[in-house]
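S.K.: Need the 3D shape of this:
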Amino acid sequence: MNRLDIKQIQEIIPHRHPFLLVDYIEDYEPGQFAVGYKCVTYREDFFKGHFPDHPVMPGVLTLEALAQVGAVAILSQEEHRGKIAFFGGVQKCKFKGMVNPGDKIRLETKIIKQKGPVGVGEAVATVDGKVVVSAELTFMVGK
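M.R.: Predicted structure coming up:
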């Protein structure tokens, strides 16, 4: 298993607090897949407004976390080091559950297509083994 801590993740992707949404990578294979985790706490800035009386992590941020995990898989390839993976599109997205304070989200993105700088990742986020978000994420690697 290829584990990465937060500092090693920051060497691969450009995201920083408060927008770095991955706490650690459990395993990855450059250009193939990555599995990471986000430990959600009540102190997350977005809970101040989403929703103060019923805190729920915005689904789009879960998608972003999945994209960041996919970016680790793509940008850890030697030919993409130091670059940025940009969102190109989201297809087949389904929100199937909520993410709340105290949840540990498992984020898995498998790269299913890649041609040059453009590719597609199959992404699934789970909490306690239950799918909360699934989607196909299109990306483009740029400078």
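S.K.: When you work out contacts or count neighbours from here on, use the C-alpha atoms and nothing else.
M.R.: Fine.
S.K.: Can you show me the helices along the protein?
M.R.: Ranges of helices in the chain, per DSSP state H, are 6-12, 59-75.
S.K.: and this one, so I can compare the two:
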Amino acid sequence: MDVADNNDRADNNDRADDSNRADDIDILGVMRKIPHRYPFLMIDRVVQVVPGESAVGIKNVTINEPHFQGHFPSRPVMPGVLIVEAMAQTAGILVVQTLGPDAEGKLVYFMTIDEARFRRPVTPGDQIHIHVSKQRRRGNVWKFKGEAKVDGVLVAEAIYSAMILDEK
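M.R.: Okay, the predicted model is just below:
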């Protein structure tokens, strides 16, 4: 058996357990699953998770967020890097739902961010729907494609990889 067969088997195992499927995870559930906290918690809820495959997160953008004090006071725009961070946090929920409760609260570190594109500004009052899908998993390294949409319009996208650590 080669490495590709082993990875395919791991991918199939990811999809085999639908008991971790979630159709709505509120903010308290999000906070149980990932370690991020204010002011760096970038998602408010997750409305769909298909373990081993995809997740959809929600970010309600409000004027009260600290980055708007300086980015930009006369025309508040959510920094693109924070939109990518919201994609990563949504992917973190996907990883936890795939791996199960033992993965809750574990740290996940960015390894790469590729092909990031920002299509239009995101401003207070917008609600971002963050769609992430797993492209590949090799051991504790995961690769994702993320798309952020406001009112169904693509505002940002990126391909990124991250590593989940065993330490909490």
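S.K.: about what we covered before: any chance of the helices of the first structure in CSV, plus distance to Val22 of the first structure?
M.R.: Converted to CSV, the helices of the first structure look like this (distance: least, Cα to Cα, whole Å):
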stretch, distance to Val22 of the first structure
helix 6-12, 8
helix 59-75, 6
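S.K.: residue boundaries of the strands in the first structure?
M.R.: With strands called from DSSP state E, the first structure shows them at 24-29, 33-39, 84-95, 104-115, 118-127, 130-142.
S.K.: mind giving me a markdown table with these and columns for mean neighbour count and distance to Val60 of the first structure?
M.R.: What follows is the strands of the first structure, written out as a markdown table (neighbours: other Cα atoms under 10 Å; distance: least, Cα to Cα, whole Å):
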| stretch | mean neighbour count | distance to Val60 of the first structure |
| --- | --- | --- |
| strand 24-29 | 19 | 20 |
| strand 33-39 | 22 | 14 |
| strand 84-95 | 15 | 10 |
| strand 104-115 | 21 | 14 |
| strand 118-127 | 22 | 12 |
| strand 130-142 | 20 | 10 |
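S.K.: mind putting those strands in TSV, distance to Gln68 of the first structure included?
M.R.: Converted to TSV, the strands of the first structure look like this (distance: least, Cα to Cα, whole Å):
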stretch	distance to Gln68 of the first structure
strand 24-29	11
strand 33-39	9
strand 84-95	9
strand 104-115	9
strand 118-127	11
strand 130-142	11
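S.K.: Output the helices of the first structure in CSV, with mean neighbour count and distance to Lys38 of the first structure appended to each entry.
M.R.: Converted to CSV, the helices of the first structure look like this (neighbours: other Cα under 10 Å; distance: least, Cα to Cα, whole Å):
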stretch, mean neighbour count, distance to Lys38 of the first structure
helix 6-12, 15, 11
helix 59-75, 25, 8
